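> coords please:
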Amino acid sequence: MISLGIGSLIFGIVNGENFKIMGELMKIIKFKSTILCAFTALTISMNLPAYAEETSEETSNVDSSISSTLESTQSTTETSSSVVESTESSSEVNSSTDSVEVDSEEETTQSSVTEPDETLYFEDYYLPSGRSDSTPVARSSNLLRNSMDIVYAGEANRPKSHFIDISSHNSSISVANFKKMKTYGIKGVVVKLTEADYYTNPFAQEQINNATAAGLKVSAYHYAHYTTSSSAAKEANYFASLADRFKLPKSTIMVIDIEEGKMLNSSLTPNTTTFVNTLKSKGYSNPMYYMNRSYATSGYFSVSKFGTKNMWVAQYPYTPTAAMKWNNEFSAWQWSSQYYIPGIAHPFDISMDYSGYLESGAQGRWLSANQYVTITKKNYSIWSNFNFNSTTNSTTKVYNKTFKVNGKYNHMNGATYYSLYDNNGNWKGYLNAEATTSASGPQGIWLSENKYITLTKKGQTLWGDINKFSSKKGNSTNLYQQTFQAKGKYNHVSGAVYYSLYDNKGTWRGYLNSALATSATGAQGAWLKENKYVTLTKKGQTLWGNIDKFSSKKGNTTALYQQTFQVKGKYKHFSGAVYYSLYDNKGKWKGYLNSALATSATGPQGAWLKENKYVTLTKKGQTLWGNIDKFSSKKGNTTPLYQQTFQVKGKYNHVSGAVYYSLYDNKGKWKGYLNAAGATSATGAQGAWIKTNKQVTIERKKYTVWADINTFSKKKGNTTDLYKKNYQVQGMYNHFSGAAYYSIYDKNGTWIGYLNSNATK
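Below you'll find the predicted structure:
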């Protein structure tokens, strides 16, 4: 990171330790002995603290003079081998002294470190390091210009310009100038806050405010010096305290600038771990690491521990081009310190952002996506921003629902965050991908289910495909009120739930929108309201108290044979059977009965029950009904038909409990329905026995005296033999034929037989 006034760097003598680390990375060193002398003199004599947007003719003249000398020297000679050998020898000496162990809790300077400015040069690039604000040295930008291209914003064939980093040397930068940077594609600014545990960038607050106002993403960096665990913690606390003072969000990327040579030893990784842990304890959970290429590959800094995706690496090609994608294994690449923006005097460090962290934030760059996911984990927050301080929902509330992912972010915390949208294009928030499962389409993922549903709406499609709804399997009209097993379901992005239905033979019937079905608590299916009457017409059948598992019984049809009950509801069982829920005339529930064991009735009278019997009307004033469903019409009264016998061809066992006979006379004429309580059943066509006590005289001859008047199959005698004799009548039958038959006895009480009353007086 540059800490320069007018963007200049002074070439320091490369310490031996750095040469040893770089090994094969070093190529031919292009230092000229003449240049070294010039640099030494310049270091002693020059004092050029520069400020943002400030230049001078005097500085320009000095730079021009030095540049001419540099060009002249480089054109006439190459670096001598003796200089290289001398430098390598120095490297070995420094390497040996640097191996001395140092107490990790002591502040100390490594013996291998020379000056704070120790930039490393190679054949086609150089590596910046040791550019502290706390120990400034004289610098001159023209010392670099004859070897490294100056780059102007907007130039073609240059690497991407995503973000810059700034410090106190950049002084005040107006909102307008920050906005100007945006027009050249710059989206982020990394502002130096602190150095060591005592230095603060005096322009930091203004730089943060103006960059933010211009719409640039602001990150922060700390120039590190720590060499022990305690100093690392102290510097981290200092860095965090300034970030708090400048009101930076806790989600801000906090960069640790590692470029001091004294830090490059075996303690670097554990010390940096302490720094990071301390920073996180203060709520700043997005650390990043800046260093040059040689430091990143030195082995002292654990890339595997801290992660390449969290590293920002500096390496400056002398001629940077668009084709270069250097250090793309890391998060970002700082590719020049000589980047000029029209209208701003001083140059900037410029970087390419591979991950998008430093131009967009810790969430990284928006990555376009076109996929669907189903929420499969609870207790995850759905965030409204990447400060993680506001939520839109919780996955517990939208568990198993499906959303469209239009984009995603690979956050530097290691998580991928999906940007969720509903079916109407409404944004729902950011969610950690861990809480989701990717789906093959808008239907969502297959969700195991084991339930039963009954189809309660007609005319609805059963789909063979619910991704594009391109094929159909059937229609609910044909399957109305049938019960199926749902072995799985899809929570479609539309918000609809689609059940995958199977019949009782295991045949798949298709996908059905759950809104078109009613869920059941078991295999019995859903309760279906019913209002009908049935008569139990089979004996020995169970009335169940439970038809899910058939685990309890309520009774048996034998005891209730031919009784009529009201059906207030029914279940169309998964097995295919229909079970009625029966109630008696007092509203008492009697149990569930398989409908096949009952006969449906058109009303509360019950089902027609075939009958072939005879009854005699033995009560006056009883209504013969023309209708016993609603008792809305009458056929007559028993008074004029008193003691007449009728044939019962059928009956109804009314839900009220009453039995109603359907009566016919001897001419086959229907007489109506009579409550059985108004008649007496007979054993045959003779009718019922009617008790009588009177005397009769036989007045007609040739009438048969019968022993049987049901079928008239047996005779007792003839009235010719009984003519003019008197007999006692103890009872009589009003036969179905219309004739009255006396049961006569002689004076001794001997039964004579049955005689048609027409033969008597």
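
> For the rest of this, base every contact and every neighbour count on C-alpha atoms.
OK.

> Would you state the helices of the stretch 51-200 of the chain in chain order?
Under the criterion DSSP state H, counting those that start in this stretch, helices of the stretch 51-200 of the chain are mapped to 57-76, 81-98, 142-145, 175-183.

> Who are the packing partners of the shortest one?
Contact partners of helix 142-145 among helices and strands, from 3 or more C-alpha pairs under 8 Å, 6 or more residues apart in numbering; DSSP states H and E: helix 57-76.

> which other residues reach the helix or strand harbouring Ser241?
For Ser241, the host element (DSSP states H and E) is helix 229-245. Residues outside helix 229-245 that contact it (C-alpha atoms under 8 Å, 6 or more residues apart in numbering) are 104-105, 107, 193-198, 220, 222, 224, 226, 270-272, 274-276, 278-279, 282, 284.

> List only buried entries from the residues you listed.
In terms of neighbour count (16 or more other C-alpha atoms under 10 Å), the buried residues within the contacts of helix 229-245 are 193-197, 220, 222, 224, 226, 270-272, 274-276, 278-279, 284.

> Here is a second sequence; please produce its structure as well for comparison:
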Amino acid sequence: MNKAVKLVAVGAAFLFGATFAGNVTVQADSPRYDMVDVSNHNGQMTTPEFIDMRDAYGVKAVTTKISEGTTYHDWTAAGNIRAAQEAGLYINGYHYLRATTVAGAIAEADYAVAMAQADGLPVGAVLVADVEEPAQMAMGANMQAVVTAFENEVQIKGGFRTTAYTMGSHLEVTPYGEKSWIASYPFTPTSTQNWYATEHGWQFDSKATFRMSLGVFDVNQLYDNFFTADQAVIKKNPGDGATVWSKGGVWYTDKSFKHKANGIKKHMGSYWSFAYGKLIKSNWTNSWGMYYWSDGDGKLVQGKGTWKGYTWDFGTDGTYYVKNATPKSLNKLVEQLNK
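Sure thing, here's the model as predicted:
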């Protein structure tokens, strides 16, 4: 499901002072949220979203869809890789495999490697073969040679580590003796189940939700460090590069000035909010169901500040949203104060 981002701007002056550490929310009795996998169905993910997943849910790694077959390149991959790295998360990729022959698997592996390299997937990351096509399932153990060909080519051509992902009902399609990544969804996942504990990981839910993100997500419990190892650089702090460009007072996400900036973007080491090309200044932004404040220069703020006699706390944990009111009550309060 694609995400939609709602942006609302309502203005006034804001005064800032002391800082405050953010709260952490965790699930009580579910398997660990060690890794989340994302694709175009989740829309373009952002650094604040991944930071919130890291801090509030314990997410350590992200696996993003890179490609499918020999023609489809997931448009969210490059941005997801960059956002996950900026959030200090391990990043991996997956390719949806359609091949049922060795030759076809090699061709798809070459394409997946080229797209992963173009997207910036780091050497040493995992590039997974996603095996779930009905024709592949029907092949049973005969599919192992096809998956093995894909994996071998990925390692040779890309320098990526690799494994296979499939459903628990079709383990026989994964290479014999190899630890894999298995999906199987109990009616009520609990922390004591530990299904497929001899594999790299278990995808236990395909409808998980996160408080800063719209839609539903696949979440996974990991049993080893396969998805959290052998990456040369994990960026703990935001970089300082340009990601938006201005022309005639309008901001764009490309140097050709074709796509207007919309939503919260990281640019030159800070976060900024845009509404259809316009930089929001001294205003609120309602995004992902949370409220953010942009200062007079347009930067999202952290710390504590006062506005219309109220004290507001945006924390110092890199998530930037206001912490001392629920979105619903805050929405009502902001509307009242702006009358």
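
> So after superposing, what's the score?
Taking TM-score structural alignment, normalised by the length of the second structure as the basis, the two superposed chains have a TM-score of 0.60; 213 aligned residues with a C-alpha RMSD of 1.9 Å.

> I'd like to know how many residues surround the equivalent of Gly104 of the second structure over in the first structure.
The pairwise alignment with the first structure assigns Gly104 of the second structure to Ser231, based on TM-score structural alignment. The local packing count at Ser231 of the first structure equals 22, with neighbours defined by other C-alpha atoms under 10 Å.

> ok, now Gln27 of the second structure?
Tallying neighbours of Gln27 of the second structure according to other C-alpha under 10 Å, which is how burial is gauged here, yields 12.

> show me what contacts it?
Contact criterion C-alpha under 8 Å, 6+ apart gives Tyr57 as the residues in contact with Gln27 of the second structure.

> let's see 10 Å
Residues touching Gln27 of the second structure, when contacts are defined by C-alpha atoms under 10 Å, 6 or more residues apart in numbering, comprise Tyr33, Ala56, Tyr57, Gly58, Ser191.

> now swap in Ser171 of the first structure and tell me
Taking C-alpha under 10 Å, 6+ apart, we find Ser171 of the first structure in contact with Gly5, Ala50, Tyr51, Ala52, Glu53, Glu54, Asn201, Pro202, Phe203, Ala204, Glu206, Gln207.

> I'd like to know how far the nearest residue to Thr391 of the first structure once chain neighbours are set aside sits from Thr392 of the first structure.
In space, Thr391 of the first structure comes closest to Trp383 once its chain neighbours are excluded; the distance is 4.3 Å by C-alpha to C-alpha, 6 or more residues apart in numbering. Trp383 of the first structure is 6 Å from Thr392 of the first structure, where distance means C-alpha to C-alpha, to the nearest Å.

> What of Ile44 of the first structure?
Applying C-alpha to C-alpha, one obtains 61 Å for the distance of Ile44 of the first structure from Thr392 of the first structure.

> These two: who's more crowded?
For the pair Ile44 of the first structure and Thr392, the greater number of neighbours falls to Thr392 (13 against 10), based on other C-alpha under 10 Å.

> Tell me which residue of the second structure lines up with the more buried one.
Under TM-score structural alignment, Thr392 of the first structure pairs with no residue in the second structure.

> Could you give me the buried positions within stretch 169-182 of the second structure?
Residues of stretch 169-182 of the second structure classed as buried by neighbour count (16+ other C-alpha under 10 Å): His170, Leu171, Glu172, Val173, Thr174, Pro175, Lys179, Ser180, Trp181, Ile182.

> How about stretch 180-200 of the second structure?
In terms of neighbour count (16+ other C-alpha under 10 Å), stretch 180-200 of the second structure has its buried residues at Ser180, Trp181, Ile182, Ala183, Ser184, Tyr185, Pro189, Asn194, Trp195, Tyr196, His200.

> For the fourth one, give me its contacts.
What that stands for is Ala183 of the second structure. 165-171, 195-196, 201-206, 218-220.

> Now check the first structure for the residue matching it.
The equivalent of Ala183 of the second structure in the first structure is Ala314 (alignment by TM-score structural alignment).

> re earlier: and the helices of the stretch 51-200 of the first structure: which comes nearest Lys305 of the first structure?
Ranking those by their distance to Lys305 of the first structure (criterion: C-alpha to C-alpha) puts helix 81-98 first, at 24.2 Å.

> That closest one aligns to what range in the second structure?
Helix 81-98 of the first structure corresponds to no residue of the second structure when matched by TM-score structural alignment.

> Show me which parts of that helix are buried, residue by residue.
Of the residues in helix 81-98 of the first structure, Thr87, Glu88, Ser90, Ser91, Glu92, Asn94, Ser95, Asp98 count as buried by neighbour count, 16+ other C-alpha under 10 Å.

> just the helices in the first structure please.
Per DSSP state H, the first structure carries helices over the ranges 16-22, 33-45, 57-76, 81-98, 142-145, 175-183, 204-213, 229-245, 268-281, 293-296, 303-306, 357-360.

> Tell me which other helices or strands the first one touches.
This points to helix 16-22 of the first structure. Identification of packing neighbours for helix 16-22 of the first structure by 3 or more C-alpha pairs under 10 Å, 6 or more residues apart in numbering; DSSP states H and E yields helix 81-98, strand 120-121, helix 293-296.

> Need these in a markdown table (columns: distance to His169 of the first structure).
As requested, these are exported to a markdown table (distance: least, C-alpha to C-alpha, whole Å):
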| stretch | distance to His169 of the first structure |
| --- | --- |
| helix 81-98 | 32 |
| strand 120-121 | 22 |
| helix 293-296 | 24 |
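
> now for those, which one comes closest to Ser60 of the first structure?
Taking C-alpha to C-alpha, strand 120-121 is the member of these nearest to Ser60 of the first structure, at 24.0 Å.

> In the second structure, which residues correspond to the closest one?
Per the alignment by TM-score structural alignment, strand 120-121 of the first structure matches no residues in the second structure.

> hmm, back to that, grab the two from the buried residues of stretch 180-200 of the second structure that are most spread out in space.
Ser180 and Pro189 (19.9 Å).
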